[in-house]
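Peer 1: I would like the atomic coordinates for the input below:
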Amino acid sequence: MRTERPLKLGTRRSALAMAQSGQVAREITRLTGRDVELVEITTYGDVSREQLAQIGGTGVFVSALRDALLAGDIDLAVHSLKDLPTDQPAELTIAAVPPRVDPRDALIARNGLTFEQLTAAGTDAAPVRIGTGSPRRMSQLNAWARTLGHRIETVPIRGNVDTRIGFVRSGELDAVVLAAAGLTRVGRLDEVTELIDSDAVLPAPGQGALAVECVTSDAPLATRLAGLDDPFTRVAVTAERTLLAALEAGCSAPVGALADPQADGEAVTEMRLRGVVGTIDGSTLVQLSTTGHVPASAVEQTAWATRLGRELADAMLAKGAAGLMGERAH
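Peer 2: Have a look, this model is predicted:
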């Protein structure tokens, strides 16, 4: 009896990437009975010490994995969807978007403080210092502080989860903001002092979701991987990423988006899409939303979600969104 060789799954080397790739590997084995071998790949984003906005952000964690796919060195790759460029090469296909983990941002602050408590403790002369490498977070955190009548200092940081939380533990920063999904996947959600409501800070398009990618020519593998796909997540991230693409913005731009699908049983029936673009200092935001009824057909859902994203992007551009993205790195 012939035994199929293990599938080679390409992943970044970080603890978070290994954790989420391991989860996907176990699901593939459960669904298909086929063993999966993790192949660690170093990306440019992993070795560069510059801020993501300075090196372009878009694709820096993805290109090496995609090169390995196209070269046949691996069979599939797992990406954090928010890191994936919105332009999809024809040679590759996103075979599955598994169920999304909490898309919100999370605050880890000194002394267990919430954002409101933390900012109230600062002064104009000595504002609280909050670390994040994301222009999107900087923009919305600064805007949130303004609504509370406070001023904060957002500090650009890089590094893995340990490094970032370490800035707070050492007293170098008052707080850091990370994705709740990442903290969940590495088992450190208990260190969060506040899960930030999306009404205050919209997450990055696709945040909390993963993309399982393979070469388009391997249709049998794509079909098997499709068993991991979650239609709720797929329709939501399609709308969010279309909004990002229509704004002609990359993942280093100060753009937030979140689609909230509503369900009746196992069918998605309605979805609200929210988007925000702002200046880094938070002085000006363009924030709009739209809601629509989701068609029943899975094929029609993709086209519908694409239209929804484009329509909201057009409305935001009409309100001046393009002018607010001038601070982003190219």
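Peer 1: When you work out contacts or count neighbours from here on, use the C-alpha atoms and nothing else.
Peer 2: Will do.
Peer 1: Just the strands from the stretch 101-250 of the chain, written as ranges.
Peer 2: Using DSSP state E, counting those that start in this stretch, the strands found in the stretch 101-250 of the chain span residues 105-109, 128-131, 152-155, 175-179, 194-195, 210-215.
Peer 1: Of all those, which one is nearest Ala53?
Peer 2: strand 152-155 (13.1 Å; C-alpha to C-alpha).
Peer 1: Which elements pack onto the one helix or strand Arg274 maps to?
Peer 2: For Arg274, the element it lies in under DSSP states H and E is strand 267-278. Judged by 3 or more C-alpha pairs under 8 Å, 6 or more residues apart in numbering; DSSP states H and E, the packing partners of strand 267-278 are helix 135-147, helix 231-246, strand 255-264, strand 285-293, helix 298-318, helix 321-324.
Peer 1: ok, and which of these has the densest surroundings?
Peer 2: The highest mean neighbour count among these, using mean count of other C-alpha atoms under 10 Å, belongs to helix 231-246: a mean of 25.
Peer 1: right, and the strands of the stretch 101-250 of the chain - which one's nearest Ser21?
Peer 2: That would be strand 210-215 among those, by C-alpha to C-alpha, at 9.2 Å.
Peer 1: name the helices or strands packed onto the closest one?
Peer 2: If you count contacts as 3+ C-alpha pairs under 8 Å, 6+ apart, strand 210-215 packs onto helix 63-71, strand 76-80, strand 92-96, helix 219-225.
Peer 1: The ones you listed: which one's closest to Trp304?
Peer 2: Here strand 92-96 is closest among those (C-alpha to C-alpha), at 18.2 Å.
Peer 1: just to revisit the earlier point, reformat the strands of the stretch 101-250 of the chain as JSON lines; add distance to Arg164 and mean neighbour count.
Peer 2: Shown next, in JSON lines, are the strands of the stretch 101-250 of the chain (distance: least, C-alpha to C-alpha, whole Å; neighbours: other C-alpha atoms under 10 Å):
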{"stretch": "strand 105-109", "distance to Arg164": "10", "mean neighbour count": "24"}
{"stretch": "strand 128-131", "distance to Arg164": "8", "mean neighbour count": "24"}
{"stretch": "strand 152-155", "distance to Arg164": "11", "mean neighbour count": "21"}
{"stretch": "strand 175-179", "distance to Arg164": "7", "mean neighbour count": "24"}
{"stretch": "strand 194-195", "distance to Arg164": "16", "mean neighbour count": "18"}
{"stretch": "strand 210-215", "distance to Arg164": "22", "mean neighbour count": "24"}
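Peer 1: Now the second one, please; I'll put the structures next to each other:
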Amino acid sequence: MYCPKCYIKFPSGERRCPKCGGPGLPRNTPLKANSVQPKTVSLTGSQKSKLLFSSVMGLLFLAIPSSIIFGILLPLQFNWLWFLLGIGIICIGIYTNSSLHELLDGTASVKSAQLLKVDRFDVGARICFGFFHGIGRLTIDNAMCEAATVGATYQLIYSPRSKIAWNIELQTEQKSNTIAHTQPNAQENAIAQSKKLNFAQRKELFSMLIKNLMLTSLFPIYILINSSIDMASISIMAFGFMLGMVMFTVFYLKEVILIGLDLISNPIEIDNTRLIRVKFTYRRGKTRYYAHFENTNRLMINEQQYMYLIENQQYHLSYSLWTRKLWYAQLIDSK
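Peer 2: Here you go, the predicted structure:
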């Protein structure tokens, strides 16, 4: 049984919802088409417990860089750069702790959406993701993953910021190809044919450049401010941290150079080719999306493109040469 008002399951022997006291319905009972669905529902106790654990782990993770800055670097020699960086890391960490914000809010969203893809990863424990039309990637549990039907429409109860699906109820098994019926408009056709970066693309690259420049400049600024540090007197932990910062700086410096080359050279590569496969990688909570095409090899794509690209289909592409970023991919009609 489940409650059509609270959207929570309860034992079939119970006739009334333990939360609101309303009458229950069998789990397979379809919802009425003209019924008005609530946009949010209250989180259950178990859901709040999971969010609490996740938020606490996120706050504990902040203790690592904070302890290095406030416990190792600042005692060596105080400077405002590291102090402000430490305060900034704490503030940003709390602001981006989605589980904490949703725990304080106490509600989950309700929406109907078509399931487009399902992906599974084994990273110590099995993690499953469902990609839903109009919502994006959500973490789903193993039971949902096994029962999920790609192309079917589900009613979801989910946390939009932490991207967790708490419950999915099948609404219709009828499969429809949302991608095939989506046709580019005249403006998108014109942009895809252009061989120069437009304003929006340059703005996105410039934003990426500023972000990488900020990350690249942290360690050099620290060295300039603290040029008198005696390397022989620092601890092994502090030396290891500095070595890690050097590697961190070199990595982001490479990104800065590639973005700069795209901005300076300006042209966009145009090609008609077949999509071999799309790839989604998940490592230590970080996600990356790639598309492998027949003539252009691997390109970097976003979540939206990953959801809607169809393998073994011909596409008209526009992408940047150096950063290998895919801007547009238009499905070529095979008829």
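Peer 1: Quick TM-score on the pair, please.
Peer 2: Once superposed, the chains reach a TM-score of 0.23 (TM-score structural alignment, normalised by the length of the first structure), with 140 aligned residues with a C-alpha RMSD of 7.1 Å.
Peer 1: circling back to that earlier point, buried sites along the strand holding Arg274 of the first structure?
Peer 2: Ala267, Val268, Thr269, Met271, Arg272, Leu273, Arg274, Gly275, Val276, Val277, Gly278 (16 or more other C-alpha atoms under 10 Å).
Peer 1: That strand versus helix 298-318: what angle between them?
Peer 2: Relative orientation of strand 267-278 of the first structure versus helix 298-318 (axes from the mean of the first three to the mean of the last three C-alpha atoms, to 10 degrees): 20 degrees.
Peer 1: follow-up on the earlier one: can you tell me which of the helices and strands packed on strand 210-215 of the first structure is nearest to Gly131 of the first structure?
Peer 2: Judging these by C-alpha to C-alpha, what sits closest to Gly131 of the first structure is strand 76-80, at 20.9 Å.
Peer 1: What sits closest to Pro261 of the first structure if chain neighbours are left out?
Peer 2: Met271 (4.2 Å; C-alpha to C-alpha, 6 or more residues apart in numbering).
Peer 1: likewise Gln171 of the second structure?
Peer 2: Tyr154 (5.1 Å).
Peer 1: quick one, what contacts that neighbour?
Peer 2: Ser112, Ala113, Gln114, Leu115, Ile168, Glu169, Leu170, Gln171, Thr172 (C-alpha atoms under 8 Å, 6 or more residues apart in numbering).
Peer 1: so it is in which element?
Peer 2: For Tyr154 of the second structure, the host element (DSSP H and E) is strand 153-159.
Peer 1: Next: Ile221 of the second structure.
Peer 2: Ile221 of the second structure belongs to helix 199-225, assigned by DSSP H and E.
Peer 1: Buried ones in that helix, by neighbour count?
Peer 2: Within helix 199-225 of the second structure, the residues that count as buried by 16+ other C-alpha under 10 Å are Arg202, Leu205, Phe206, Leu209, Asn212, Leu213, Leu215, Thr216, Leu218, Phe219.
Peer 1: And for stretch 156-172 of the second structure?
Peer 2: Counting neighbours by 16+ other C-alpha under 10 Å, one finds that the buried residues in stretch 156-172 of the second structure are 156-160, 162-171.
Peer 1: Any idea how many residues pack against Val56 of the second structure?
Peer 2: Here the number of neighbours of Val56 of the second structure (other C-alpha atoms under 10 Å) works out to 14.
Peer 1: Which one of the helices and strands packed on strand 267-278 of the first structure lies nearest to Ala19 of the first structure?
Peer 2: Per C-alpha to C-alpha, nearest to Ala19 of the first structure of these: helix 231-246, 19.8 Å.
Peer 1: Now do the closest one against strand 210-215: the angle between them, please.
Peer 2: 80 degrees.
Peer 1: so what does helix 231-246 of the first structure touch, helix or strand wise?
Peer 2: strand 255-264, strand 267-278, helix 298-318.
Peer 1: again, 7 Å this time
Peer 2: strand 255-264, helix 298-318 (3 or more C-alpha pairs under 7 Å, 6 or more residues apart in numbering; DSSP states H and E).
Peer 1: Serialize those to CSV and add fields for distance to Leu16 of the first structure.
Peer 2: Formatted as CSV, those follow (distance: least, C-alpha to C-alpha, whole Å):
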stretch, distance to Leu16 of the first structure
strand 255-264, 22
helix 298-318, 29
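Peer 1: Select, out of the ones you listed, the one closest to Leu76 of the first structure.
Peer 2: helix 298-318 (22.7 Å).
Peer 1: Show me what that closest one is packed against.
Peer 2: Secondary-structure packing of helix 298-318 of the first structure (3+ C-alpha pairs under 7 Å, 6+ apart): helix 231-246, strand 285-293.
Peer 1: helices or strands up against the last one?
Peer 2: I take that to be strand 285-293 of the first structure. strand 267-278, helix 298-318.
Peer 1: Name the nearest of the buried residues of stretch 156-172 of the second structure relative to Ile94 of the second structure.
Peer 2: Ser162 (13.4 Å).
Peer 1: if I look at Lys8 of the first structure, how far off is Ala322 of the first structure?
Peer 2: Counting by C-alpha to C-alpha, to the nearest Å, the separation of Lys8 of the first structure from Ala322 of the first structure is 41 Å.
Peer 1: er, Glu300 of the first structure I mean
Peer 2: On the measure of C-alpha to C-alpha, Glu300 of the first structure and Ala322 of the first structure end up 29 Å apart.
Peer 1: which two of the buried residues of stretch 156-172 of the second structure lie the greatest distance from each other?
Peer 2: Maximum pairwise distance among those (C-alpha to C-alpha): 23.9 Å, between Ser162 and Gln171.
Peer 1: what's the residue lying closest to Leu92 of the first structure once chain neighbours are set aside in contact with, if anything?
Peer 2: Once flanking residues are discounted, Leu92 of the first structure sits nearest to Val215: 4.4 Å by C-alpha to C-alpha, 6+ apart. By C-alpha atoms under 7 Å, 6 or more residues apart in numbering, the contact list for Val215 of the first structure reads Leu69, Leu70, Glu91, Leu92, Thr93.
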